[in-house]
Structure formats: structure tokens, C-alpha cells
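J.: Got a sequence here, can you build the structure:
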Amino acid sequence: MTILEPFPMGWVVMRFQHKVVIVSGGTSGIGLATGQRLSGEGARVYNLDIVDSEAVGSRFIHCDVSSFDQVQNAVQSITAAEGKIDALFANAGIHKVGTIEDTTVEEMQRVIGVNCFGIFYLLKTVLPVMRKQQCGSVLLMGSDQSFVGKGSSAVYGMSKGAVAQLAKSTAIDYAPFNIRVNCICPGTCETGILKNAVGELNQLSGVSETETLNRLKTAQPMKRIAKPAEIASLACYLLSSENSFMTGALVPVDGGYTCQ
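T.: Model prediction:
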């Protein structure tokens, strides 16, 4: 399957030739699509995930990002092997449908552990490498819920609001070191997270999964759900040097949902 858009005369852009890129949660969904595209553009991609992957072009490291020790060990092994880290896509995340009363303390801790602490741990270990290099590009995984609230999404929305502010603050702190930090904010996308969320909504509301999906589609002005490759296209641009004067940005890719 071709994962790169065609260029004039059959050219293919190689924005990541000889670049070392870490993608967390790269085994499926947006992480997988982004890793494939990065690899196709010349990157040496390291996938940090708890689910094994045999994706062509990426190097898999088993890593639970909610564990600082595991993140630290993974990043140290990459740095030892490569001597540098050019870009980081902190993509790994989990979802939880429910109000505060519907959400257990344990569920809240798990969502925050992956979505917030996981990103913090990756930044904590990767940024010193980039600062020493005096260059780097970081992309955090936000959400349309970094901008707006949604019902039955209390803890997930809280986590994505936190990620958005972390991106802004970190962008300011590391701009002097030529490190750019941006946050991609997808809307509803065809991923395993969406499938699980639809199932949870079905159990809570009794609305069929088909009807729930139809409602999600029609909520976007574009009247459809995104495909992972569409998010990956923007992710690769934000990770590349093409946006050399862009940092601290929260970039929606949501079919128009948050402009309503």
C-alpha cells in the first residue's frame, strides 16, 4: 500500500532521511500510520508500546509509558544505539467513557498515568538529549477535547487539556535550545480507541453501536470520521523541519468539529 502522497515526476519527499524518531503507541492506529509514513520518508523509527509489533520499518521496544523506569531504559537504549534523537511523537494514550461518578479512582489513575505521566516521562528523558544536540522536534498527542468539552468524558478530557498546556509551557522553556514542541489535536478517528469507546457508550446509553457511529460522523461538518493516515500526514509535517518557525501550537485536525 502506498503511504506517501505522489509528488511531481514521481518524486517522493524524504524529510526524515537519517533521522531517529521515537513514536510511543506505534503498534496501531495513528501511531502505526505515522510510524509507517516516517519510515517511508527515511526515518529510523522506534516504537514504544506494550503491544508487540511486526510493522515493517520500525524497531519495537516493549515499554509501558506510565512507568518512568521503563521509559528511561527505552530512551537510554535508543540513545546508546543511535547517539541522538531527532524527533519524538508522544502518541500513546487510552480513553475512558464516563462522568466522574461513572469513573473509578483506579480508572482515573490509569488514564492520567498513560496520557499525562507517560508524556511527562518521555519529555523528561528525551529533552536532555535534544538539549545537548541543540535541536529537536517534539509532537504531543492532544485531542479535540484539548479545546472543547464532551459529555461522559471527564477524565479523558482532563488529561488532554493538561497535555495542551504542557505543550505550550515546554515550547517556551525549550525554544532557546532550538527544540520545537507542538500538539496535534485529532477529532474522531477510526482507531481501536474509538471502537472501545463506542462499545462503552453502547453499554451506558443503550444506543446501538451503529447509531453511535452515525451520530459521531454527523457531528463533524465534514460528516465523516477521519482515517489514521490523514492524521499521520499532519503529524509528519509537524515533526519535520518544514515548520521550522512553529512551536507551542495546538493544531486541530477534526473535520471542522471545534470550529462550530
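J.: make it CA atoms for all contacts and neighbour counts henceforth
T.: Fine.
J.: Going along the chain, name the strands of the stretch 51-200 of the chain.
T.: Using DSSP state E, counting those that start in this stretch, the strands of the stretch 51-200 of the chain run over 58-62, 87-90, 136-141, 179-186.
J.: May I see the ones you listed arranged in JSON lines, with distance to Val97 and mean neighbour count as well?
T.: Formatted as JSON lines, those follow (distance: least, Cα to Cα, whole Å; neighbours: other Cα atoms under 10 Å):
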{"stretch": "strand 58-62", "distance to Val97": "27", "mean neighbour count": "20"}
{"stretch": "strand 87-90", "distance to Val97": "22", "mean neighbour count": "27"}
{"stretch": "strand 136-141", "distance to Val97": "18", "mean neighbour count": "26"}
{"stretch": "strand 179-186", "distance to Val97": "17", "mean neighbour count": "26"}
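J.: Among those strands, which comes closest to Thr104?
T.: Distance to Thr104, taken as Cα to Cα, is lowest for strand 136-141 among the strands of the stretch 51-200 of the chain, at 24.0 Å.
J.: what comes into contact with the closest one?
T.: 85-93, 119, 130, 163, 167, 178-185, 235, 238-241 (Cα atoms under 8 Å, 6 or more residues apart in numbering).
J.: Mind doing that once more with 6 Å?
T.: 86-91, 130, 179-184, 239 (Cα atoms under 6 Å, 6 or more residues apart in numbering).
J.: Now do that strand against strand 179-186, angle only.
T.: Counting by axes from the mean of the first three to the mean of the last three Cα atoms, to 10 degrees, strand 136-141 points 20 degrees away from the direction of strand 179-186.
J.: One more, so I can put them side by side:
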Amino acid sequence: MRLSGKIVLITGAGSGIGASTAKLFAKEGASVIVNDISEADGIQIVKEINEAGGKATFIGADVTDRDQVKAMVEQVIAQCKQIDVLFNNAGISVVGTLHETEDDVIDRAMQVNIKGVCTVSKHVLPYMMEQKQGSIINMSSCLAEIGFLRRAIYAATKGAVLALTKSMQVDYAPYNIRVNALLPGTIYTPFVENYLKSAYEDPEAALEKIKQRQLNGQLGTPEDVANAALFLASDESKFMLGSPVYIDGGVVSGKAL
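T.: Below is the predicted model:
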């Protein structure tokens, strides 16, 4: 029960990494606030957690909407009195070279992946500052540090999140608030599965090719990232401040792409 008694808010927790993390955190004793833009997805995850004996509540909000975020955070405080952990997980992927990416796609990626992290953090931070403790986990990507084919906009947003994390840590360390970032590699989520099916004539062959990017020849799972998030959320990582945590199968340190 590594998160016993902690109140945790996870954005984008209706599927993929967010859903796996919500389930793991609840199993470890946290009271989990499941946020997602999809009410159906979020409620389903809450149902699964509660049926398994955990504690979870769904609050719908678009992380890019200031008023919705403010209302969500105020609701959490009204119900739970505090927020111990914020996992800024909500994000979207963008595939394509810069010149072929439509302006509205660029704008949406910036809004969700950067502004979303800023907006939720901005409204949670005053409560963490008042309680003199907290852990914020920001979802970056290993692409924040390496070049990669047809991922320019996505990489730019995740690079911004990593830079934001480091400067946030300097500002909020005096309040005993830790701010760290997760940098996953290719994780086999429903998005990746659907992308392979829609973008390639032979999805299985494409999957095998993608696996070779990692040193171990495998893709990561949502549970791999959830376990890393659990470490950052727990008191076991109390000496980690402003740190990037790689869950990438060795892509960044091991070989060029």
C-alpha cells in the first residue's frame, strides 16, 4: 500500500497509460480521481477500480478549458480536502512532417500537450503550496531528447513539457513539491494498435519493425509506465526533483534511430 491515504488526480485516465496507472494507484491504497474528456471511458475505469475494492471517482473536464479545470480541482478539494499527487497524463499524438501537418492539428497538440499540463498544474499548485507537500508527474516522451521520423510537432510539445518540469521544480521545491517527468518510448496502447492497422498494409510486419527500435526488441506496456509513475508518486522517490525518468527500452541511450 505505497500510496495509502493519498489523494491522486490523473488526467486522461480513461484509457491506455492513464487507466493502467489509475488501477495501480488504487490497488496501492490511493483515492483516485479519474479525469477524462470521455465520460463513458472514465466511468468505466472507475467502475472497474471500485469493483476491485479500490476507491475512485470520475470528474469529466477538458484539460484545455480553464473553467472546467478550475471546477474540477475545486470539486476534488471540496470532496477530499487535498491533492497529494497530480499526474498530468492527458495528451494526444501527432504523426507527420511539419510541412504536411494542418494548422488545426498543430494548435490542438499545443493546447492539449502543453497548455493542458500548465492549466491543471496552475490550479492544483496553490493547494499543494498551502499543504506544503505534493508530487507532480508530467508526461513527456523520449522524443523530447532525440530526433524521430515524422514526429516533429509531437516531439516539440513533449520537449516543452520536459523544460517546464525542470523550471517548475526550481519554483516549487521550497514548498516541498516534487515535479518529475516520465519519458516513455513506444508503448503498445490502443492508439498504437489502431495506428498500425490504419497506416500499414501489413500491421504485423510494421509492429515487428517498430520493436527493433528498442534494445530488447520489445514494446513497452501501459503497466511499465504505470509502475514508474507509482515510484514518483510514492515517498520512495522523495529525493528525486526535476528528474526525467526513461521507460523507453533503451532507445535514447542505446542506439540511434
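J.: Quick check: TM-score for this pair?
T.: The TM-score (TM-score structural alignment, normalised by the length of the second structure) is 0.91; 243 aligned residues with a Cα RMSD of 1.2 Å.
J.: As JSON lines, the strands of the stretch 51-200 of the first structure with distance to Thr258 of the first structure would be great.
T.: Output for the strands of the stretch 51-200 of the first structure, formatted as JSON lines (distance: least, Cα to Cα, whole Å):
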{"stretch": "strand 58-62", "distance to Thr258 of the first structure": "33"}
{"stretch": "strand 87-90", "distance to Thr258 of the first structure": "22"}
{"stretch": "strand 136-141", "distance to Thr258 of the first structure": "16"}
{"stretch": "strand 179-186", "distance to Thr258 of the first structure": "10"}
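J.: out of the ones you listed, nearest to Ile172 of the first structure?
T.: That would be strand 179-186 among the strands of the stretch 51-200 of the first structure, by Cα to Cα, at 8.6 Å.
J.: Over in the second structure, find the residue span that closest one aligns onto.
T.: Under TM-score structural alignment, the match for strand 179-186 of the first structure in the second structure covers residues 177-184.
J.: Just the residues contacting the matching stretch, thanks.
T.: 133-142, 169, 241-248.
J.: average offset between that stretch and the first structure?
T.: Its aligned residues in the first structure lie a mean 0.3 Å from stretch 177-184 of the second structure after superposition (mean Cα distance after the TM-score superposition for the first structure).
J.: Gln36 of the first structure matches what in the second structure?
T.: Using TM-score structural alignment, Gln36 of the first structure sits opposite Lys23 in the second structure.
J.: quick one: that match is in a helix?
T.: Yes - judged by DSSP: H, G, I helix; E, B strand; the rest coil, Lys23 of the second structure forms part of a helix.
J.: ok, so what distance separates it from Phe87 of the second structure?
T.: In this view, Lys23 of the second structure and Phe87 of the second structure are 13 Å apart by Cα to Cα, to the nearest Å.
J.: Give me the most central residue, the second structure.
T.: Closest residue to the average C-alpha location of the second structure: Asn89 at 2.1 Å, with Cα atoms, centre = their mean.
J.: That one pairs with which position in the first structure?
T.: With TM-score structural alignment as the criterion, Asn89 of the second structure matches Asn91.
J.: Was I right to think that match contacts Ser24?
T.: Yes - here Asn91 of the first structure reaches Ser24: they are 5.2 Å apart, a contact under Cα atoms under 6 Å.
J.: what span of the first structure lines up against the helix or strand where Asn227 of the second structure lies?
T.: Using DSSP states H and E, Asn227 of the second structure falls within helix 222-233. Counting by TM-score structural alignment, helix 222-233 of the second structure lines up with residues 228-239 of the first structure.
J.: How far does the matching stretch sit from its chain's centre?
T.: 10 Å (Cα atoms, centre = their mean, to the nearest Å).
J.: do stretch 201-219 of the first structure as well
T.: Taking mean C-alpha positions (Cα atoms, centre = their mean), stretch 201-219 of the first structure and its chain are 24 Å apart.
J.: residues of it that come out buried?
T.: Neighbour-count burial for stretch 201-219 of the first structure flags 201-202, 209, 212-213, 216-217, 219 (criterion: 16 or more other Cα atoms under 10 Å).
J.: Which two among these are spaced furthest apart?
T.: Of all pairs drawn from these, the one with the longest distance (Cα to Cα) is Asn202 and Ala219, at 17.4 Å.
J.: one step back: what does the match of helix 222-233 of the second structure contact?
T.: Outside stretch 228-239 of the first structure, the residues touching it (Cα under 6 Å, 6+ apart) are 29-30, 33-34, 137.
J.: go with 7 Å
T.: 29-30, 33-34, 38, 87, 137-139, 184, 186, 189-190, 253 (Cα atoms under 7 Å, 6 or more residues apart in numbering).
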